[in-house]
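A.B. asks: After the sequence you'll find the predicted model.
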Amino acid sequence: MDQFAEWVRHSFGLGDGPLLRTVGGRGADGDVWHLQVDSREYAVKRPFHPFDVEAVSREAALLDHLAAREVEVPTHVGTTDGRLVAEVPADLGGGRARVSHWIEGDSVGARTSELAEQLGALLAQLHRAAPATERQPRSWYTAMLAPVEWAHLVEQSAGRPWHDALAARLGDLTAYDELVRRAHPATGPFILGHCDLHPDNALVAPDGSLRALDWEDFGPLDPGRELAKTLVQWHVLDNTLDEEAITRTVTAYRAAGGPGVLADLRDFAMVLCSETNFLASQIRLALDDAAQPERREQAQGEITEALGAYLPSLATLDRVLDAATA
């Protein structure tokens, strides 16, 4: 018998019936499983880092808000005593766990071009249904490391497998920094949105439309900057872009009433900050001798992938802007 699954069942009051835990996966932030209790399905998450319980409560409130507006999202399941996060017993590995309703669907995989219209429709739906907020976007999305800090990371990476690739991207990172400084934080109006709608955080539902998953990074954002970020994460790989898919996504977004507007390169500040801040965090993790070996190995894979595919030049972003505003 799966003792952890039984503990989840009883702690979160998931009821009786046959119990099955499947589809264990490991992401950059934690582990996730598909839990079936009779015919009911749930997602169970255990992060590498402690949950911010207040942030989880805000996330649950946002998802309830969206669900009330007929957006299919993975709403949360509370424990039998009303908590959204539960402490896992030490004999089951410790840490914390949370549960949400399972969203049925298939992975996006390599179908980003095929799903261009569905992406635009989903993002417009999320932006229209999102609550307004006076809160400012987090610094993760508005600021990045200065060039001197990147140079220091290059020095620290000497002898590591990613060193040469990182050193070769210093010119691009410096150009990013200059653009982000010109952009300054957006002035609003802001909404509460997903913030990280890359292909791995979406599912193709049985009806062919898209659903957004993994809302842990939600927060205040400018809709136009999230639109720019999403276009890059779905339709740009290194310096190769799918101009037709970009145009189809933006056209569908506009047709569905999406409020975001792309005006110039400064609207790409959100994606540049988030991608480079994630890269820096993975480099630091890979360099941390005290971290678990499997996590350091995973971080090295994230570094290689980011440097090889996810840092387009400003000239490429210019082409994205042209396709989005055509």
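C.D. replies: Nice, thanks for sending it over. Numbering: from 1, shown residues only.

A.B. asks: contacts, neighbours, all on C-alpha from now
C.D. replies: Will do.

A.B. asks: tell me the contacts of Tyr42?
C.D. replies: His34, Leu35, Gln36, Val99, Ser100, His101, Trp102 (Cα atoms under 8 Å, 6 or more residues apart in numbering).

A.B. asks: who wins for most neighbours among these?
C.D. replies: Val99 (27 neighbours; other Cα atoms under 10 Å).

A.B. asks: Arg98 should be in a helix, yeah?
C.D. replies: No: assessed with DSSP: H, G, I helix; E, B strand; the rest coil, Arg98 is strand; it does not lie in a helix.

A.B. asks: Now it: closest residue in space, sequence neighbours ignored.
C.D. replies: Val85 (5.0 Å; Cα to Cα, 6 or more residues apart in numbering).

A.B. asks: list the contacts for that neighbour?
C.D. replies: So Val85 contacts Phe51, Val53, Val56, Gly78, Thr79, Arg96, Ala97, Arg98 (Cα under 8 Å, 6+ apart).

A.B. asks: how about TSV for the residues you listed, with distance to Asn277 added?
C.D. replies: Below are those laid out as TSV (distance: Cα to Cα, whole Å):
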residue	distance to Asn277
Phe51	20
Val53	23
Val56	22
Gly78	32
Thr79	34
Arg96	25
Ala97	26
Arg98	26
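
A.B. asks: next, the one to line up against it:
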Amino acid sequence: MEGLIAYAREAFGWDGDVTASLGPRGALGQIWRLEVGHERYALKETFAEPASGALIATELAFARRAADAGVRVPAAHPDREGRYLVTTPGGTWLRLYDWVDLRPVSPSAPATPGELGTLLARLHRCAPAMKSEADGGPPASWYDRVPAPHEWAEVARAEATWAAPLRERLATLPELCAAVTSADPADLITCHRDLHPDNVLAGPGGELVVVDWDNVGPATPARELASAMFDWFGGDPDAMRGLYDAYVDEGGPGRITGPADFSMALATRVNFLLVQSRVAIDPEAEPRHREWAEREMDEMLPILPTVRHLADVLELTR
């Protein structure tokens, strides 16, 4: 840790004392809380391949538009050379943001569905059209394609607490994922694409703050809306309807009208399960990454939607 802070000090041109403490982590990165004199920052250390320069530029532009639309976003900071991504000698990557004292949002709070629906509508209303990924490539398959059956073979044989539940769900995946299709390019706009409860948090005054914009890219408003409804309220139809109604009332452009609108919700969950199951059984993965992956498997499998679940949500949005 001392080496990382020393490198950050040099890269960002800090003088004086810098103190660091461990913050939250996600699938691809660790957050460190830094105190630099009277300033406080969130230093994100990314483990996997980082965002490209084009993606960072797209992210920064969209975050500025969101802020202008009334969405709270921690500001990003460049290093001394104007770079928003810094490569460390250890082979990881750093990005720097303002530190905001955040806490989890309670999904059970009566106001939460409405606040989330309003937030998502504001994001979609200010989002420009986006037909391709930031680097010019086609829209990422992570959001509209699911693994083929043979890709599960190795992890299905694993001996782990999550292996038996996984095998049970694998038998249902073909029917569940039959609705997953590619989106119409004409409907694609710039979306955050990762608005789960770890990335929408409450600020000091209770206002919602959106963090972790690394997955910004093309998606349809309806698909991101459906995905957010499942991320936050998968087991609470009243709250899902509350989010949806608030989104519509705020002028959000998306409408859930058919099974294909669940493509993003299903594809991201199923793809995530495959990736984390592979990490969990990889003997060469760092223990901290394997342990994190195992926890994710135990948490995600029970909340994977069912065919009946999709039908019920489609009905309530009508």
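C.D. replies: Good, I have the coordinates. These numbers were taken from a predicted model, which means no experiment stands behind them.

A.B. asks: what about the aligned partner of Arg269 of structure 2 in structure 1, which SS state?
C.D. replies: When structure 1 is aligned by TM-score structural alignment, Arg269 of structure 2 is paired with Glu275. Here Glu275 of structure 1 is helix, with the state taken from three-state DSSP.

A.B. asks: What helix or strand is whatever residue of structure 1 lines up with Leu310 of structure 2 located in?
C.D. replies: Using TM-score structural alignment, the equivalent of Leu310 of structure 2 in structure 1 is Leu317. For Leu317 of structure 1, the element it lies in under DSSP states H and E is helix 314-325.

A.B. asks: that older thread, please spell out the PyMOL selection for the buried subset of the contacts of Val85 of structure 1.
C.D. replies: Listed next is the PyMOL selection for buried residues among the contacts of Val85 of structure 1, using 16 or more other Cα atoms under 10 Å:
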select buried, resi 51+56+78+79+96+97+98
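
A.B. asks: Specify which member of the contacts of Val85 of structure 1 is nearest to Ala186 of structure 1.
C.D. replies: Distance ranking of the contacts of Val85 of structure 1 against Ala186 of structure 1, using Cα to Cα, places Val56 first at 25.0 Å.

A.B. asks: right, and the secondary structure at the closest one would be what?
C.D. replies: When the rule is three-state DSSP, Val56 of structure 1 gets the label helix.

A.B. asks: That one contacts Leu84, correct?
C.D. replies: Yes: using Cα atoms under 8 Å, Val56 of structure 1 is in contact with Leu84, at 7.2 Å.

A.B. asks: which residues do those two both contact?
C.D. replies: By Cα under 8 Å, 6+ apart, no residue touches both Val56 of structure 1 and Leu84.

A.B. asks: what about the match of Arg269 of structure 2, how many residues close to it?
C.D. replies: By other Cα under 10 Å, neighbour count at Glu275 of structure 1 equals 18.

A.B. asks: One more: the one 10 residues further on?
C.D. replies: Using other Cα under 10 Å, Leu285 of structure 1 has 19 neighbouring residues.

A.B. asks: Trace it over to structure 2, please.
C.D. replies: Checking TM-score structural alignment: Leu285 of structure 1 goes with Val279.

A.B. asks: can you map out the strands along the stretch 201-318 of structure 2?
C.D. replies: Secondary structure of the stretch 201-318 of structure 2, counting by DSSP state E, counting those that start in this stretch: strands at 208-210, 217-219.

A.B. asks: Pipe those strands into JSON lines and attach mean neighbour count and distance to Pro107 of structure 2 per row.
C.D. replies: Output for those, formatted as JSON lines (neighbours: other Cα atoms under 10 Å; distance: least, Cα to Cα, whole Å):
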{"stretch": "strand 208-210", "mean neighbour count": "23", "distance to Pro107 of structure 2": "13"}
{"stretch": "strand 217-219", "mean neighbour count": "26", "distance to Pro107 of structure 2": "24"}
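
A.B. asks: so can I have TSV of those showing distance to Asp68 of structure 2?
C.D. replies: Shown next, in TSV, are the strands of the stretch 201-318 of structure 2 (distance: least, Cα to Cα, whole Å):
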stretch	distance to Asp68 of structure 2
strand 208-210	14
strand 217-219	19
